[in-house]
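In: Sequence first, then the predicted structure, then my questions.
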Amino acid sequence: MITKNVRSTIASHLMLKKGDKVLVAVSGGVDSVVLLDILGRLSTEYSLSLIIAHLDHRLRGEESSEDARFVAKLAEQYGLPLIGESIDVRSIAEERKVGIEEAARFVRLRFLRKAADDAGATKIAIGHTANDLAETMLFNLIRGAGMTGLAGIKPVNAPFIRPLIEISRSEIVSYANEHGLSWREDRSNADMAFTRNRIRHQIVPALSELNPDVIGALLRTSEIVREEQDAFFELLERPWQEALKIEAEEGKICLNRAYVAHVSIGIRRALLRRALERVRGDLRGIGKVHIDSLCQLIASARAHGEIHLPGLLAQVQGGELVLISRYSRPETVAPQEVPLG
């Protein structure tokens, strides 16, 4: 039944085409093990070539090494090539002055993209489930979020695909047990010091008492929000073309300051968020306070000025708003204003 549902998810979101070479991210946890097994079963139907990728973050000592050995045995069992790497995430976090979670995400994405390039893979499959989607939506809601945050995890964000995104964690575990699959448990998933774990083990069960199908309800909500977001982005295209002056260089965008200042506040914020995402690659670490600061910078009577935001520098230069990418600490919250001349 799950395989049928995964096939439906793949088809509805156009995740795969025949002949794709797919890098499968396998941590050793139940989600990634089931993902690997199902893609293996679908590989003939889609003429897929599968490669396993595993990153040892060196965060849990011998347990991390055991995870790597477990995945190596999986690769041998399935007769698939394995690309593995071991990286000291704590050192990366210290070097970049960011938290462990942010450093781990940075290292993981860099590893997966490089592994896919080296292997000639066209897709990177990730084992996110419907529960991960629901927990992300709740996490974003608690912090305060707009449409993007409330939409949760995208089923497809090229080259990444998430074939299990509409499958619940309980279904995943049932599948693993029914097919005699073994997996590794990450003890940090039970650590209540992490907000995500409290959402998983406390908030979601409490919500399930109000609605036993709360995961399904949040999954449907995510779909509705994504559809409405897509419609809004279509409507945003004309204002974006009016606002955009230069996007000639990677990591730099120039907008028409006067145009952005005089459109409605909702369109203004959307234009700024799109510009920030184009410059930075994502909107992680960007909150309402940063968008508010950009709005104030644009509306000021001063001809010149700049503010530092996470990952970029924003400048007003006469009639232009210029956004320039740079490395910045993601945890930065308060923008810092530095007058020019």
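Out: Structure's in. What do you need?
In: switch to C-alpha atoms for all contacts and neighbour counts from now on
Out: OK.
In: and Gly216, what is it in contact with?
Out: Shown in contact with Gly216 (C-alpha atoms under 8 Å, 6 or more residues apart in numbering): Ala130.
In: Spatially nearest residue to Leu312 (excluding sequence neighbours)?
Out: Using C-alpha to C-alpha, 6 or more residues apart in numbering and skipping the chain neighbours, the partner closest in space to Leu312 is Ser325 (4.3 Å).
In: so that neighbour sits right up against Leu309, yeah?
Out: No. If you go by C-alpha atoms under 8 Å, Ser325 and Leu309 don't touch, sitting 9.6 Å apart.
In: what's the lengthiest strand in the chain packed up against?
Out: Longest among the strand segments of the chain by residue count, using DSSP state E, is strand 49-56. Where contact means 3 or more C-alpha pairs under 8 Å, 6 or more residues apart in numbering; DSSP states H and E, strand 49-56 is packed against strand 21-25, helix 30-46, helix 62-78, strand 82-86, helix 100-119.
In: Tell me which of those lies nearest to Met1.
Out: helix 30-46 (11.3 Å; C-alpha to C-alpha).
In: Below is an additional structure, to be compared with the one above:
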Amino acid sequence: MTKRAKAGRTAKPAKKSARPASGRNAIAASIDALPEGRYLLAVSGGRDSMVLMDAFAAARPAQVAVVASFDHGTGPAATRAADHTRREGERRGLTVVTGSRTGRVMSDGADAAKVQAGEEEWRRARWEFLNAQARELGATIVTGHTLDDQVETIFMRIFRHAGARGIAAMFAPSPIVRPFIRVPRDDVADYAKSKGIKFLEDPTNASMRFLRNRVRHELLPAAERVQPGISAELIRIAERAAEWREIVADCADILGAVDVAIKPGQGDEGTLSVAIPAPALIGMQRELLGVIWPELVARAGGSLDWRGLARLNGEAGILKAGSEIPIAGGLSVMRTPTSFVVRNQGVDGPLY
């Protein structure tokens, strides 16, 4: 087992500076602020990710391991976007790889449940591809998410009754690098216009079938009209939530949480596991367990909904050594003579 050092946790998004740059300067400053590395650029063909690719090509081309695009198999628009990314990436001298999935185009009359299931399937397939490419190349994934994307995500998380862990959204520590997470979407648009960057609009961005689009075009503007400045307040709430997550992570370290290293040949090479001494949790108040269990599951690369948390709170304390509690999505908690071990056999899931 290996101790997870505080400094070794996944990276934190950069704090907002007192006098942030704006427009094209904000884009350049965001790329310049990244450490030396080997990067995989996740590019969809849309404006934000095309700006990401252009900025990297201009400032740090040697550090771009690959540009990765993904054709979701949802119709001609998705294929055109992947082809556009390939052409523009190669024109800038970058290596481009394209993943794809086969699937049906969702009908306009699809109900909300089918729409959500379709979004989740597209997202899962895309992240499996990105993670596989990043592992193969030893690269860090970079996305073009902006400050506006963060506001929309926070809004949706609150809409879905998320707690502090979820409300932190993309401010939470993550292995994914998001250099534009403090950059407003308007600044990205200004950069694209000034540089004449060619991009494609995803036709699904105008469809009100998708929650994010309803939030972007209807709900958030309405909320701003009723309570001006609510977007800035959501950002401040997410910042505090991210700080709270760091405190919880420190507590898990103090309790003895460790990553379990899987040795080659043990048969669990596809499993990510995190262990914590059993005495640290046995007898702990349910309220505290409700904070620690999600942290341990997150370290194993998973997430825990209220059903899984209720099951762990109810059963883990009476679990005998050698027994295991299945949760969901390849996640389980096993009891050894000395520890609780969170095991995740579905580690290719999206890391947001």
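Out: Perfect, thanks for sending it. Values in this document were obtained by computation on a predicted structure and should not be read as measured data.
In: re earlier: any chance of the helices and strands packed on strand 49-56 of the first structure in a markdown table, plus distance to Arg278 of the first structure and mean neighbour count?
Out: Shown next, in a markdown table, are these (distance: least, C-alpha to C-alpha, whole Å; neighbours: other C-alpha atoms under 10 Å):
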| stretch | distance to Arg278 of the first structure | mean neighbour count |
| --- | --- | --- |
| strand 21-25 | 26 | 25 |
| helix 30-46 | 30 | 19 |
| helix 62-78 | 35 | 17 |
| strand 82-86 | 30 | 17 |
| helix 100-119 | 18 | 17 |
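In: what about Ser325 and Leu309 of the first structure, which has more around it?
Out: Leu309 (28 against 20; other C-alpha atoms under 10 Å).
In: And the helices in the stretch 101-250 of the first structure, which stretches?
Out: For the stretch 101-250 of the first structure, the helices defined by DSSP state H, counting those that start in this stretch cover 130-143, 147-151, 169-178, 195-198, 204-210, 214-243.
In: could those helices be laid out in a markdown table, adding distance to Leu297 of the first structure?
Out: Shown next, in a markdown table, are the helices of the stretch 101-250 of the first structure (distance: least, C-alpha to C-alpha, whole Å):
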| stretch | distance to Leu297 of the first structure |
| --- | --- |
| helix 130-143 | 25 |
| helix 147-151 | 24 |
| helix 169-178 | 45 |
| helix 195-198 | 34 |
| helix 204-210 | 40 |
| helix 214-243 | 16 |
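In: and of those, who's closest to Glu337 of the first structure?
Out: Shortest distance between Glu337 of the first structure and the helices of the stretch 101-250 of the first structure, using C-alpha to C-alpha, is found for helix 214-243: 23.5 Å.
In: what's the angle from the closest one to helix 130-143?
Out: Interaxial angle, helix 214-243 of the first structure versus helix 130-143 (axes from the mean of the first three to the mean of the last three C-alpha atoms, to 10 degrees): 60 degrees.
In: Could you check how far helix 214-243 of the first structure is from the centre of its chain?
Out: Helix 214-243 of the first structure sits 16 Å away from the centroid of its parent chain (C-alpha atoms, centre = their mean, to the nearest Å).
In: go on, stretch 174-182 of the first structure?
Out: With C-alpha atoms, centre = their mean as the basis, stretch 174-182 of the first structure stands 28 Å off its chain's centre.
In: repeat for stretch 141-154 of the second structure
Out: Here the centre of mass of C-alpha atoms in stretch 141-154 of the second structure, compared against the chain's by C-alpha atoms, centre = their mean, lies 9 Å away.
In: Provide the aligned range in the first structure for it.
Out: Across the first structure, the stretch matching stretch 141-154 of the second structure (TM-score structural alignment) is residues 124-137.
In: got a list of contacts for the matching stretch?
Out: When contacts are defined by C-alpha under 8 Å, 6+ apart, stretch 124-137 of the first structure is touched by residues 22-26, 31-32, 35, 112, 116, 149-153, 159-169, 196, 199-200, 204, 215-216, 218-219, 222.
In: List buried residues within the residues you listed.
Out: By neighbour count, with 16 or more other C-alpha atoms under 10 Å, the contacts of stretch 124-137 of the first structure hold 22-26, 31-32, 35, 112, 116, 149-153, 160-169, 196, 199-200, 204, 215-216, 218-219, 222 as buried.
In: Span of stretch 260-279 of the second structure from start to end?
Out: Terminal residues of stretch 260-279 of the second structure lie 18 Å apart, using C-alpha to C-alpha, to the nearest Å.
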